[in-house]
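> kindly generate the corresponding structure for this input.
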Amino acid sequence: MTVHNDTVAAAQADPDAPQPYAELGLRDEEYARIKEILGRRPSDAELTVYSVMWSEHCSYKSSKTHLRYFGETTTPEMSEKILAGIGENAGVVDIGDGNAVTFRVESHNHPSYVEPYQGAATGVGGIVRDIMAMGARPIAVMDQLRFGAADAPDTKRVLPGVVSGIGGYGNSLGLPNIGGETVFDESYAGNPLVNALCVGTLKVEDLKLAFASGTGNKVMLFGSRTGLDGIGGVSVLASETFEDGAERKLPAVQVGDPFAEKVLIECCLDLYHAGVVVGIQDLGGAGLACATSELAAAGDGGMRVNLDAVPLRAKNMSAAEILASESQERMCAVVAPENVEKFFEICAKWDVTAAEIGEVTDEDDRLVVTHNGEVVIDAPPSSIDDGPVYERPWARPEWQDELQRYVPVERPADLRRALLDMVSSPALCSRDFITEQYDRYVRGNTVKAKYSDAGVLRIDEETNRGVAVSADASGRYTRLDPNTGARLALAEAYRNVAVTGAKPVAVTNCLNYGSPENPDVMWQFRESVHGLADGAKELGIPVSGGNVSFYNQTGDEPILPTPVVGVLGVIDDVHDAIGHDLGTVDEPEVLILLGATRDEFGGSIWQQVSGGGLNGLPPQVDLADEERLADFFVGNTMLTAAHDLSEGGLAQAVVEMAVRADRGVELDLSGVHDDAFVALFSESASRALVATTADHVDGVLARAAELGVPAVQVGSTAEGRDLSFGEVTVPVAELREAWSSTLPELFGHAVGANAVVE
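I've put the predicted structure just below:
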């Protein structure tokens, strides 16, 4: 097999040679701009690098103009504890006592549809390496998943593979999965969302950044060898111009090896501890092309790279293929010459393949790459890394007014039946079928995970300082009102962290939308960014970073706009974390509802379950109310349990608490709302359900009143094993069966070995 390997010299000698730039996702004007930058046509390798780096995934070319609003709304006071923010591999927050925490969420949507197991697995691997690149030890993962209708045939293919991939990779790494969310909606059929979040910990002084600095410093590639898997992951590298002869069979989705990544984690931490790393970057989307150009662009000079030194696992790879390969478990570091030997020693200790592939030069803003002894790239790395910026047309859709016209939901005559229908729906049923495939307590520092509103982790074993993390989104709310939908996602993640007793300190996000070439979608995106940025400013916590995923659609039909918002909180002593469950002993507990309940059903789960479609306005949210509610929980020692209210309303919160504790509950809804249906199923924001003992009821109500948080006693635990309200009585055992049986009945075919077969 002969591989065409165009060089810079060939490009100069044959300036008019046709090139498949359109097949690689480049527009006419982008190709013209590349030729203007270079003063000639690009070589094949240059064309490849520009195409992947100027892709939507890497360059944010359609979103940059709107993402700048995060910077415009962030005050110096908000950023005081942010050690690394927007633009870095992950946000890093100083949590005190010399400790820092880094967290980020990123999408791996399209690969997870093509090959669910490997797509999801390598999504976990990629986000873990982002955390490693900050100088941190990864300590936990979470996931945000969106699938088509639960009973759709393709969901039966995609969901088991995705869940097995997340568990297979994360469990093998020894990282606890401390929470997440799984949503079903027909808009995600053909385009599931797999958003992976990772949390890491480091000492403040150990922070690492991605830049190539210091003339003469060496560029080191280490980890797995580079192969043909994943080429085209962020673009379309599929033209026969890059190859003469038989077509190669390239796996479209990267293939992960979690055990190689586990060793790579320990190797990186050893390298950091030895002080031999100047700058570091993981190899994810766009592979070596991205790592070298980003390191060089962020540095103070240029870089020369020799692809002949790259360890390969496939023969006859062209320069374009080596640069665009997205083979997993690889990192790129900048190392001073005197530390190279030590670097190799540490890599050898962990049996990690390492190679010196280049060096930092004094050729200001120049990336020179050679292959087979010839120059294949000679370009300014800043031009590769920055990419174009587009002001895409955006406009409020003509159909938005009609969508927001509320059709009153049907009020059920039988509240007992309505309750069972809700808790057994795919929207609200137990996720045990999914979460039981994940290890939640490995490493021994997980304080809260299963059934907790937020995952809680101990960070410092001496002081017991810890963090709480949650991520949330409602595509239904955001479809109805993108600005409010993003605010509601922020509010729920913020509230989930707050009910554990942690103080929210930082935000991350993963913004999943349809095509940016659709003005309707761009309006949704812009409105969501503004809602999230303004909301973060109102709460006084900074957005530390994020990710944008466009082109999530099936044909011309975009997914529900889905801004996943993650919030990180700090708790001084994890022993004080507020639990999620009622006690299992016979001591009575009193239930108190915090926050105001209104007749708000636009975008609600009841609207979905009852066949009411999607219309109206989502619940309104005042973030000042969320802040007061959060203040209620900080340092509060009077509570025995707490649960936020969100989808499914009060009924869902009570059912989950009763089922898990196997305790009866008697509800009095008279003080909540004059309509029992509204009291049970409204999804009004800024609410939480708390439990306390009889001797603390007055104290809880007084604290709420002092903070201006509406509070009403709504019931208590009962001696029997029934949930009752008004004249309705439902055995807890019946609720448990309805809540727990739905997903096993839908996906039980994939339990065990079948789940990982692709």
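> use CA for all of it now, contacts and neighbours both
Will do.
> Trp394: what secondary structure?
coil (DSSP: H, G, I helix; E, B strand; the rest coil).
> mind listing what it touches?
For Trp394, the contact set (Cα atoms under 8 Å, 6 or more residues apart in numbering) comprises Asn518, Pro519, Asp520, Val521, Met522, Trp523.
> repeat for Gly569
Residues counted as contacts of Gly569 (Cα under 8 Å, 6+ apart) are Val467, Ala468, Val469, Val497, Ala498, Ala502, Lys503, Pro504, Val505, Ala506.
> which ones are touching the spatially most central residue of the chain?
Nearest residue to the geometric centre of the chain (Cα atoms, centre = their mean): Val105, 2.7 Å. By Cα under 8 Å, 6+ apart, the contact set of Val105 is Ile127, Asn195, Ala196, Leu197, Cys198, Thr508, Asn509, Cys510, Gly546, Asn547, Gly566.
> this one next, for a side-by-side:
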Amino acid sequence: MSLDTVKHAAETPDAAQPWAELGLKQDEYERIREILDRRPTGAELAMYSVMWSEHCSYKSSKVHLKQFSEKAPKSEAMLVGIGENAGVVDVGQGYAVTFKVESHNHPSYIEPYQGAATGVGGIVRDILAMGARPVAVVDPLRFGAADHPDTKRVLPGVVAGIGGYGNCLGLPNIGGEVVFDPCYQGNPLVNAGCIGVMKHEDIHLAKASGPGNKVILYGARTGGDGIGGVSVLASETFDDSKPAKRPAVQVGDPFQEKLLIECTLEVFREDLVAGIQDLGGAGLSCATSELASAGSGGMRIELDTVPLRDASLSPEEILMSESQERMCAIVEPGKVDRFLEICEKWDVIATVIGEVTEGERLEIFWHGEQIVDVPPRSVAHEGPTYHRPYARPDWQDTLQADDAGRLPRPQTPEELREQVLRLVGSPNQASKAWITDQYDRFVQGNTVLAQPEDAGMVRIDEESNLGVAIATDGNGRYAKLDPYTGAQLALAEAYRNVAATGAKPLAVSDCLNFGSPEDPAVMWQFAEATRGLADACRQLGTPVTGGNVSLYNQTGETAIHPTPVVAVLGVIDDVTRRTPIAFAAEGQLLYLLGDTREEFGGSAWSQVVHDHLGGLPPAVDLDRERLLGEILISASRDGMIDAAHDLSDGGLIQAVVESCLRGGTGARLIVPDGLDAFTLLFSESAGRAVVAVPRSEEVRFNDMCGARGLPATRIGVVDGDAVEVQGEFSIPLTELRSVYEDAIPALLA
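Modelled structure (predicted):
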């Protein structure tokens, strides 16, 4: 087959092209022809198809995402916001932290190990490209029913991939979540996050300016293992009638990535880079078009100089390949030799593949023949913008009217005790140690808190003990009941988790996982969730620094629950003052902070005991969340509390059991006036936490809460070797530990 050059494309306007097979709509193909004033070459068609995919262009979501900028609160901490590889915030003492969460959902269902491993690799390179050293990862995960046979295939592979890649990189895995629900059967959610640290002056951006500067591709060779990759896989629904796109799943090499990290950090230290971009979704198509678009606009690439693992790859395949462990740097001519020397030192392949030009076109050549001549912005930033129709679904009113408050409640102390044990031993509430023990949580020696704490925390300065904390949260059941409130609850819980450790919440990244945008009901869920999150971020003063949208998460006609996952980053001046969840010292007084109401819609109790989803999720009071956070941070800093645990899924009893098991001591609880035991234990009212207060600090703590107007109710004491609710039941810690720790291993045996 003869090469499809720009000249040939102009001479053969009617040649048939596989635009539909590449995922383009007819009107999109026609628009490409208008932009170029001719038909595209095969290479140009490949570039537009991956860059205009849902995963890369956000064509269905960007009209809603602009709220994150329009409603963004003023933040002195924000250094780099939405639009770069990752957001950057100032954490003090000259340090900046960059963080982001992304999805690798569909690839992880097809090839669980490689899909999850390369998800970690990709997010780490995003952080690296900002100029930062990656210091920790997190992994919010969602799987189908815990007892479903396919969960036994997907979950162990995903966990092994995350652990295998992260452990080999030497990055501690400090947080995340694991949730089971039948709605994720056939479409698990594998979201990965990373934190990186740098000094302010080390921030790097993705732009190619300076005519004559060289374009250097460095890292692994380009292969055929990721052609189309997530840009194709994540841009359509799964359908059992179609073959799985296995070749589209990338294959990762963490040892190559480790060399790439150290090599990149050294070229940064020597100030050899004028612009940089990692190669993730859409590969070279993305890196070249985005660098050129964000810079002076012109770039010439000699594609046949790209180092290959497979010599048979066509130009189109090279441009679409998402092979891992690759970066693209813009380097001044006088610095090229030193750049290449450092790459050779780290055994990293580096090749000059082109240069920045005076013009405004991205031109790509193959053995001297021009195969691409496009305006780079049209590829990278001017893809389609869809105003998808959306409408509140007919079934929403019926779902919300099916109130969980009507469900039968336990009538005897024995029944209450039995339901506590069922809750604690349910897959979503049980210990995830089988999973998290496969991750190295303490490598590098700077991990301060890790699973199962409320938030992960790492020290970033050994002299001052400055540290950062991160928590990721999201409840698809809440969001199904009310997407607006559900998204706000996800933010509120992550905010609360960070504050509970003593860190001050600063900024947000998000990973918005939804079904097909072509379904008006799903698009309504997305519109409501983004509106809710943007409104809540403005009220809490935590700007969105960046994130990811993952659509088409459904199999056939069945969409997942709307699942906005929110990551909150916080800063703590001294990590030695952090607050753990463990109740460790007998005699500590237990206080319940916040108001407890009859709120069971979407609750763990309604799911575990009645397999029910209906009603309204807990109400959100963001002013209360902010006040609670301020109290938790002040109490931690001033030594007024020894332990704190936020209340969320499973309510008070789940939090108390986890804190008791973590500390190895029991607790005696009393039911305060105005509440019954059932509501006290199982309600999931937001804006609450349980804290352990030393007796010597009780007066001071109460005075602070009273002065600030935060309800603080004494509900018990840390004591003994059982969890006892006075007048109701007592459960020995040995029995609780067995139920809590044995559930997941038994399901996966």
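> element containing whatever residue of the second structure lines up with the residue nearest to the centre of the first structure?
With TM-score structural alignment as the criterion, Val105 of the first structure lines up with Val101 in the second structure. Using DSSP states H and E, Val101 of the second structure falls within strand 95-103.
> how big is the offset of the helix or strand that contains Ile470 of the second structure relative to the first structure?
Counting by DSSP H and E, the element that carries Ile470 of the second structure is strand 467-473. For strand 467-473 of the second structure, the mean deviation from the first structure after alignment is 0.5 Å (mean Cα distance after the TM-score superposition for the first structure).
> which strands or helices does the helix or strand just after that strand pack on?
Proceeding N to C from strand 467-473 of the second structure, the next assigned helix or strand is helix 476-481, under DSSP H and E. Secondary-structure packing of helix 476-481 of the second structure (3 or more Cα pairs under 8 Å, 6 or more residues apart in numbering; DSSP states H and E): helix 395-401, helix 483-500, strand 563-572.
> quick one, the last one and helix 483-500 angle?
With axes from the mean of the first three to the mean of the last three Cα atoms, to 10 degrees as the criterion, the two stretches strand 563-572 of the second structure and helix 483-500 enclose an angle of 30 degrees.
> what's the following helix or strand past strand 563-572 of the second structure in contact with?
Per DSSP H and E, the first helix or strand lying C-terminal to strand 563-572 of the second structure is strand 589-593. Strand 589-593 of the second structure is touched from outside by 628, 688-695, 698, 710-718, with contacts defined as Cα under 8 Å, 6+ apart.
> distance from the chain centre to the helix or strand just after strand 589-593 of the second structure, please.
Using DSSP H and E, the helix or strand that follows strand 589-593 of the second structure in sequence is helix 604-610. Distance, stretch centre to chain centre, for helix 604-610 of the second structure: 27 Å (Cα atoms, centre = their mean, to the nearest Å).
> do stretch 340-350 of the second structure as well
32 Å.
> same check on stretch 521-533 of the first structure?
Its chain's C-alpha centre and that of stretch 521-533 of the first structure lie 18 Å apart, by Cα atoms, centre = their mean.
> now stretch 133-150 of the first structure
Stretch 133-150 of the first structure sits 6 Å away from the centroid of its parent chain (Cα atoms, centre = their mean).
> so which bit of the second structure is that stretch matched to?
Counting by TM-score structural alignment, stretch 133-150 of the first structure pairs with residues 129-146 of the second structure.
> all strands in the stretch 601-749 of the second structure, in order from the N-terminus.
Under the criterion DSSP state E, counting those that start in this stretch, the stretch 601-749 of the second structure carries strands at the ranges 643-646, 667-669, 689-693, 712-718, 722-725, 729-732.
> could the ones you listed go into a markdown table alongside distance to Thr41 of the second structure?
Converted to a markdown table, the strands of the stretch 601-749 of the second structure look like this (distance: least, Cα to Cα, whole Å):
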| stretch | distance to Thr41 of the second structure |
| --- | --- |
| strand 643-646 | 56 |
| strand 667-669 | 71 |
| strand 689-693 | 60 |
| strand 712-718 | 68 |
| strand 722-725 | 70 |
| strand 729-732 | 71 |
